[in-house]
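J.: below is the sequence, then the predicted model.
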Amino acid sequence: MSASTNKHKLVAIANPSSRHAESYRTLRANIQFASRDRKLKVVLVTSSKPGEGKTTTAGNLAVLYAQLGKKTLLIDANLRKPDLHRYFNVANRFGLTNVLSEEAILEHAVTANVYPNLTLMTSGSPTAFPSEMLASERFAQLMATLRELYDIIIVDAPSSLGTADSQQIATMCDGSVLVVRRGASRRGEAHEAVAKLDHVHAGVIGVVLNR
């Protein structure tokens, strides 16, 4: 899929007055409403399985927070099948994995102003040990540092079923959003995904019904 095709999925940029962009604004508003009861500074976006629209949701949500003037960070934590660098048409030479493996410093692993007020941290170089990296103390330390630098952090995580990656990332986040695709997600799979997040006290904010 071409970079231009992926970029069109960012309707908050390409077509901000569309009903699709307005749906993402509603999601942003609902998360802000949930923040009244608990602080939601780091929000994880996941799905039960691939192809349900979690990356598109994460990207648009990050753009919309940036449009509020929030200093926003979008992290591609899908180390197995990253895609956000294509959405914003940036290189993925350095990113999250490079910081965690101490091959790069934080400043070299982020791309500032991919959109006004929005910084992107891509997944970085491929790794044979994604779960181990995401479960490391260095990842926990990195997330603690990033909390101090940004107003809001959106994390695009892998799908919840099949690997433990999302659960590991969720323990570093304040709340989780599960994306399910109409006509593609089975009820049992969605329930299982929620149960896995609940098991690590991930604080599931709600479910986004896509398509």
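T.: The structure has been received and is ready for your questions.

J.: contacts and neighbour counts: CA atoms only from here.
T.: OK.

J.: tell me which residues are up against the longest helix anywhere in the chain.
T.: Using DSSP state H, we find that the single longest helix of the chain is helix 19-34. Under the criterion Cα atoms under 8 Å, 6 or more residues apart in numbering, residues 11-12, 15-16, 40, 57, 60-61, 64-65, 205, 208 lie in contact with helix 19-34.

J.: ok, of these, which one's closest to residue 135?
T.: Distances from residue 135 to these, taken as Cα to Cα, are shortest for residue 40 (21.2 Å).

J.: thinking again about what came up before, just the buried positions in the longest helix of the chain, please.
T.: Buried residues in helix 19-34, counting neighbours by 16 or more other Cα atoms under 10 Å, are found at 20-22, 24-25, 27-28, 31.

J.: neighbours of residue 177, how many?
T.: 24 (other Cα atoms under 10 Å).

J.: just to check, it is in contact with residue 45?
T.: Yes: Residue 177 is in contact with residue 45 according to Cα atoms under 8 Å; the separation is 4.9 Å.

J.: for comparison:
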Amino acid sequence: MNLIQVPVPDNMIKRDTSIGRLLLDLGKLTPEGAERVLRLQKEKGLRFGDAALSLGLVSSEDIRQVVSMQFDYPYLQAGQGSYSRELVAAYQPFTPQVEALRALRTQLVLRWFAEHGSTIAITGVQSGDGSSYIAANLAVVFSQLGEQTLLIDANLRQPRQHKIFNLKGQRGLSDIIVGRADLDAIVRIESFMGLSVLGAGTIPPNPQELLSRSAFSELLNSAANQYDVIIVDTSSADESADYQSIVARTGGALVVARKNHTKLAKINDLSKKIKEIGAQVVGAVLNEYE
């Protein structure tokens, strides 16, 4: 009798998510250390994580990280990865600011994505309000929810997402719009299941004209067929009117202001301008953390 091997689809392969295997995969535990843990576990009837802790081979933070991985909630420890520390959702997932980001995520799901498609723009009232910080961390928390998430840096004047995510490629959004690159410019962020980032690309002399081209709309439409959530980071409203071209295509914007810094009159003025171009103001965020 011949044994016929039938390929199994990737989504049907059961991953080994035991604490021991995850600690080994992360390099937190050596094979020799794992043997010591297994012996103590058998002798004392302990759970693997408790045995590893009692031997001093791992830390409580190591255990908390692998438990998060078991529940498909990845995050990074300090010093792990090469991303900016601005990614608090990645490095400090149990802090008040990340709880606020998760609450914001819930509000966006209920107030926008449930009825208006997959795309939203993040627009700062003025430079320094932290719209790029909010956009980046929102992208992380949506990916932690299990959503296939694309973050687009459409700030073609002073882009920041390539620095936050340590993107090495030079091509990005502007290059796709002018036909000098294709969707291969989108970078999958390996540390976070389901998170991809499209950097701004080459800084053009005519950002507003580029963002008004049909190629930008076509890109968003194409991405909407591949991703559950698309977050578009824009330049702040006091820098240029670029945000108008973007928000007109996303249909909605989350306005970011700086707590105790941005004047209410400016928030109201930006909200009015967004509504005048036929888009919705999904909400406003008073950023106090960045």
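T.: Nice, I can see it. Given the structure is predicted, the values throughout are model-derived calculations rather than measurements.

J.: give me the TM-score for this pair.
T.: Taking TM-score structural alignment, normalised by the length of structure 1 as the basis, the two superposed chains have a TM-score of 0.93; 207 aligned residues with a Cα RMSD of 1.7 Å.

J.: so where is the following helix or strand past the longest helix of structure 1 in structure 2?
T.: For helix 19-34 of structure 1, the following helix or strand on the C-terminal side (DSSP states H and E) is strand 42-47. Taken onto structure 2 by TM-score structural alignment, strand 42-47 of structure 1 occupies residues 119-124 there.

J.: what's the answer for stretch 83-91 of structure 1, then?
T.: Mapped onto structure 2 using TM-score structural alignment, stretch 83-91 of structure 1 spans residues 160-168.

J.: run through who's touching that stretch.
T.: Counting by Cα under 8 Å, 6+ apart, residues outside stretch 160-168 of structure 2 touching it are 82-87, 132, 136, 153, 187, 199-200.

J.: how far away from the center of its chain is stretch 158-165 of structure 2?
T.: The chain centre lies 13 Å from the centre of stretch 158-165 of structure 2; the measure is Cα atoms, centre = their mean, to the nearest Å.

J.: also stretch 273-289 of structure 2?
T.: Relative to its chain's centre, stretch 273-289 of structure 2 lies at 20 Å (Cα atoms, centre = their mean).

J.: and the helices in the stretch 1-150 of structure 2?
T.: Per DSSP state H, counting those that start in this stretch, the stretch 1-150 of structure 2 carries helices over the ranges 19-25, 31-44, 48-54, 60-70, 88-91, 96-108, 114-116, 131-144.

J.: which helices and strands does the second one pack with?
T.: If I follow you right, that is helix 31-44 of structure 2. helix 19-25, helix 48-54 (3 or more Cα pairs under 8 Å, 6 or more residues apart in numbering; DSSP states H and E).

J.: which stretch among those is buried most, on average?
T.: helix 48-54 (a mean of 19; mean count of other Cα atoms under 10 Å).

J.: output the residue interval of structure 1 matched by it.
T.: Under the alignment (TM-score structural alignment), helix 48-54 of structure 2 falls on nothing in structure 1.

J.: other SSEs contacting that helix?
T.: Looks like helix 48-54 of structure 2 contacts helix 19-25, helix 31-44 (3+ Cα pairs under 8 Å, 6+ apart).

J.: right, so of these, which gets closest to residue 127 of structure 2?
T.: helix 19-25 (41.7 Å).

J.: so the closest one aligns onto which residues of structure 1?
T.: Helix 19-25 of structure 2 maps onto no residues of structure 1, going by TM-score structural alignment.

J.: buried ones among the contacts of helix 19-34 of structure 1?
T.: Here, 16+ other Cα under 10 Å leaves 11-12, 40, 57, 60-61, 64-65, 205, 208 buried among those.

J.: who's in contact with the most centrally placed residue in structure 1?
T.: Nearest to the mean C-alpha position of structure 1, counting by Cα atoms, centre = their mean, stands residue 156 at 2.0 Å. For residue 156 of structure 1, the contacting residues are 44-46, 54-55, 58, 74-78, by Cα under 8 Å, 6+ apart.

J.: which of these sits closest to residue 140 of structure 1?
T.: The closest of those, once distances to residue 140 of structure 1 are taken by Cα to Cα, is residue 77, at 13.1 Å.

J.: distance of the closest one relative to residue 23 of structure 1?
T.: Residue 77 of structure 1 is 24 Å from residue 23 of structure 1, where distance means Cα to Cα, to the nearest Å.

J.: again, but for residue 84 of structure 1
T.: Distance from residue 84 of structure 1 to residue 23 of structure 1, by Cα to Cα: 20 Å.

J.: quick one: map residue 121 of structure 1 onto structure 2.
T.: Aligned partner of residue 121 of structure 1 by TM-score structural alignment: residue 198.

J.: what of residue 203 of structure 1?
T.: In structure 2, the residue equivalent to residue 203 of structure 1 is residue 280, according to TM-score structural alignment.

J.: spit out the contact partners of its match.
T.: So residue 280 of structure 2 contacts 251-253, 274 (Cα under 8 Å, 6+ apart).
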